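Colleague: dropping the sequence and predicted coords here.
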Amino acid sequence: MGLRRLSYWQFPFVLLLLPLLLAACVASGPGATGSVSTGADPHAVEPTHAATEALQALPPLEPVTLASGEKLRVVASTQIIADVVRQVGGEYIELATLLPAGADPHSYTATPADLRTLNQAHVIFINGLGLEEAMDPVLENLEGDAVLVPVNVGVTPRSLAEEAGTGEEHGHEHDHEHGQGVDPHTWFDVRNVMIWVQNIQETLSRLDPAHAPAYQEAAERYRQELEALDREIRTAVESIPPEKRLLVTDHETLGYLAAAYGFKLVGAVLPSFSTMAAPSARELAALQEQIRSVGATAIFVGTNVNPALAEQVARDLNIAVVPIYTEELSAPDGPAPTYVAMMRYNIQAIVEALR
């Protein structure tokens, strides 16, 4: 049996009753008391494709029958998602992560072990918004009965056109080739991860209602930690003079950070949200001119990205290359083993480079 799909085209008669069904969901459905709707939505984006608009609703979720001592089998596509899921699910779930340390989600290739893990899962949490585009063929052809849940349901995505520093000449040639011009790096706004927590809590609680109180308690505790992190980041950014809050990156990763915390995006070495893009000579020249004109002092490069091209640009301009964690966490004994630690590490590195 394949993945459970959020599709009304299999049920044509539902379209005739849609207004009544929606009214009933609003009045008495689970979305009536929370900030994130969990009812089926005829406008919801198919989660296994590179979404180009907001993901509207969680898929239908039914309790899983678990044997005595059996835990809910959960898979997360990335390390960052896995850490947030772990904060909510704790000891009550069996958690696996697809992407190992140093892996690039934009160029993922499934191993036989990955396929076994996915086919045995009860639920698979993905980012959505095109981040797992390379995983789509695998996720669309699984033999198991897992439900696929994008954690970004309810998050408003940013587009390449919204990235303030890209301009007309830098950053638009690859919009339709990589990620459809939608920025999947939503976790750089901590408030978006608070929405993830809500989605994860509701998903785990519906699939495993016996442990719903524990999931709710853990989610609330973690939300408080995220609220403190959000305040901490805002305070740290205030220490940077406004005219120096300039971000240059290896690829378009920090749009949400800039919008949420008051930075200006100057540009990116790779003019795309995907690391699979390649800049033209014209784009690199335009970026270098933009960096010179605004006086940016650093290029921030993800630890999972080859820094060679960014280092070349930095040498030409005599500016620094600063490594940060963008799409992965560090090893457990490293500086960024959790999402919260990753954000603290990145903000400290950014502040020190710009202040």
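Modeller: That came in fine, so what should we check first?

Colleague: C-alpha only now, for contacts and for neighbours.
Modeller: Fine.

Colleague: what sits against the residue nearest to residue 251 when sequence neighbours are not counted?
Modeller: Taking Cα to Cα, 6 or more residues apart in numbering, and ignoring the residues beside it in sequence, residue 251 has residue 270 as its nearest neighbour in space, at 4.6 Å. Shown here is residue 270, whose contacts under the criterion Cα atoms under 8 Å, 6 or more residues apart in numbering are 171, 250-252, 277-279.

Colleague: look up how far residue 127 lies from residue 148.
Modeller: Distance of residue 148 to residue 127, given as Cα to Cα, to the nearest Å: 10 Å.

Colleague: dropping in the other structure now:
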Amino acid sequence: MMLIRRLIPFWLLLAMLAACASPTPTAAPQSRKLRVLATTTIVGDVVRNVAGDAVELSVLLPVGADPHSFTPTPQDVAKVSEADLVFANGAGLEEFLQALLENAGAADKTVAVSQGISLLQGEAHSHSAEEEHATEEQAQQPMPTTETSDAGEHDHDHEHEHAAGDPHTWFDPNLVMIWVQNIATTLSEKDPQNASSYQKNAEAYTAQLRELDQWIRQQVETIPAENRLLVTDHKSFAYFAERYGFTQVGAVLPSFSTLAEPSAQELAALEDAIRQLGVKAIFVGTTVNPNLAQRIAQDTGVQLVTLYTGSLSEADGPANTYLNFMRYNVNAIVEALK
């Protein structure tokens, strides 16, 4: 009994020491993993390849969501607010983003993975067919702002061109290599303890992207040059076309955004071009309403081919990673055009 009485103070002392050694709530953010939020499934997959298991990664948009037309919920505001970092495509792709960041007070922790890419320019689209041209200074802006492309504020005539330029940079793996370095640099600055791991992962993934680029070139060579004509649901394949030697004949929605509405004259002109140039297929993304594209395909007698454009597939689908996404699309394009 005396032994037990003597041991009690000893165990109480140990408990007190353990309590003193436990981290306080204010110190917790330093010891836990970074909470990282990616806007789209495509951005999320690239971040995952760079970050590995060193961060807690979640993706804002669900599989199959159109990043142009996505409407965030109050729960999404909370997700953004709780994140340490938010990786977005940028360049005006996520048209909902500016208002969401303001509501969540998170503008200072958001990084555009497309930062540093010289964006391709295009003509602004509206029912009045007015043209707008972005400046080079706007093209270099990392995130959509009120000076570059208003997120959530659009003219009533459905003028939806992005002032910064074409945001669909992921259709060129060489540009995704820039994404990778932006992600690795940001993670390393925010979490220096894992910087070497982030850089090593970035180098390994960049090597895979180089292999993907070479594979795409080999596949495209099997398509006769005169058949390398692209008609898509909206203007999303310019980077792919420029890199791999395709001609963009036109788009059902002649805009960088799926929120645009074409005029009857524009649709008629597209059908004439398809017939005159002998276009073999119209390519439509899984995140876009295919009705207009189906009508044009029926009118012109060409096939309608489904691609993955703004989102990866489900985990058990054929485009569940960015690398598989590109391989699936290239295989579908080659099969339709050769």
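Modeller: Done, it's in. Every value quoted in this text rests on a predicted model; they were computed, and no experiment measured them.

Colleague: hang on, the earlier thing: in the second structure, which of the contacts of residue 270 of the first structure still touch?
Modeller: Listed in the original numbering, the contacts of residue 270 of the first structure still in contact in the second structure are 250-252, 277-279 (both residues aligned by TM-score structural alignment, their matches' Cα atoms under 8 Å).

Colleague: need those in CSV (columns: secondary structure, distance to residue 83 of the first structure and neighbour count).
Modeller: Formatted as CSV, the entries for those read as follows, by DSSP: H, G, I helix; E, B strand; the rest coil; distance: Cα to Cα, whole Å; neighbours: other Cα atoms under 10 Å:
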residue, secondary structure, distance to residue 83 of the first structure, neighbour count
250, strand, 24, 27
251, strand, 23, 25
252, coil, 23, 24
277, coil, 28, 18
278, coil, 31, 15
279, coil, 33, 19
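
Colleague: list the contacts of stretch 107-123 of the second structure.
Modeller: Where contact means Cα under 8 Å, 6+ apart, the residues beyond stretch 107-123 of the second structure that reach it are 43, 84-91, 98, 101, 131-134, 139-143, 161, 164-167, 169, 175, 178-180, 182-183, 186, 238-239, 255.

Colleague: got the end-to-end distance for that stretch?
Modeller: This stretch, stretch 107-123 of the second structure, spans 29 Å end to end (Cα to Cα).

Colleague: ok, stretch 266-281 of the first structure next?
Modeller: Taking Cα to Cα, the span from the opening residue of stretch 266-281 of the first structure to its closing residue is 17 Å.

Colleague: which residue range of the second structure does it align onto?
Modeller: Taking TM-score structural alignment as the measure, the second structure aligns residues 249-264 with stretch 266-281 of the first structure.

Colleague: for that stretch, buried residues please.
Modeller: The neighbour-count check on stretch 249-264 of the second structure (16 or more other Cα atoms under 10 Å) flags 250-262 as buried.

Colleague: then stretch 112-131 of the first structure?
Modeller: For stretch 112-131 of the first structure, the buried set under the neighbour-count rule, 16+ other Cα under 10 Å, comprises 114-115, 117-131.

Colleague: over to stretch 240-254 of the first structure?
Modeller: Residues of stretch 240-254 of the first structure classed as buried by neighbour count (16+ other Cα under 10 Å): 240, 244-254.

Colleague: again, but for stretch 192-201 of the second structure
Modeller: Judged by neighbour count (16+ other Cα under 10 Å), stretch 192-201 of the second structure contains these buried residues: 195, 197-199, 201.

Colleague: try stretch 93-100 of the first structure
Modeller: Buried positions in stretch 93-100 of the first structure, judged by neighbour count with 16+ other Cα under 10 Å: 93-99.

Colleague: thought residue 283 of the first structure was touching residue 170?
Modeller: Yes. In this structure, residue 283 of the first structure is within contact of residue 170 by Cα atoms under 8 Å, at 5.2 Å.

Colleague: verify the contact between residue 233 of the second structure and residue 281 for me.
Modeller: No. Residue 233 of the second structure sits out of contact with residue 281 when judged by Cα under 8 Å, with a separation of 11.3 Å.

Colleague: grab the nearest non-local neighbour of the aligned partner of residue 88 of the second structure in the first structure.
Modeller: Mapped onto the first structure by TM-score structural alignment, residue 88 of the second structure lines up with residue 126. Using Cα to Cα, 6+ apart and skipping the chain neighbours, the partner closest in space to residue 126 of the first structure is residue 150 (4.7 Å).

Colleague: so how far is residue 101 of the second structure from the aligned residue in the second structure for that neighbour?
Modeller: In the second structure, residue 150 of the first structure lines up with residue 112, judged by TM-score structural alignment. Between residue 112 of the second structure and residue 101 of the second structure the distance is 13 Å, computed by Cα to Cα.

Colleague: compare the two and say which is more crowded by neighbours.
Modeller: Remark: of residue 112 of the second structure and residue 101, residue 112 carries more neighbours, 21 against 18, as counted by other Cα atoms under 10 Å.

Colleague: how far away is that one from residue 18 of the second structure?
Modeller: When distance is defined by Cα to Cα, residue 112 of the second structure is 43 Å away from residue 18 of the second structure.
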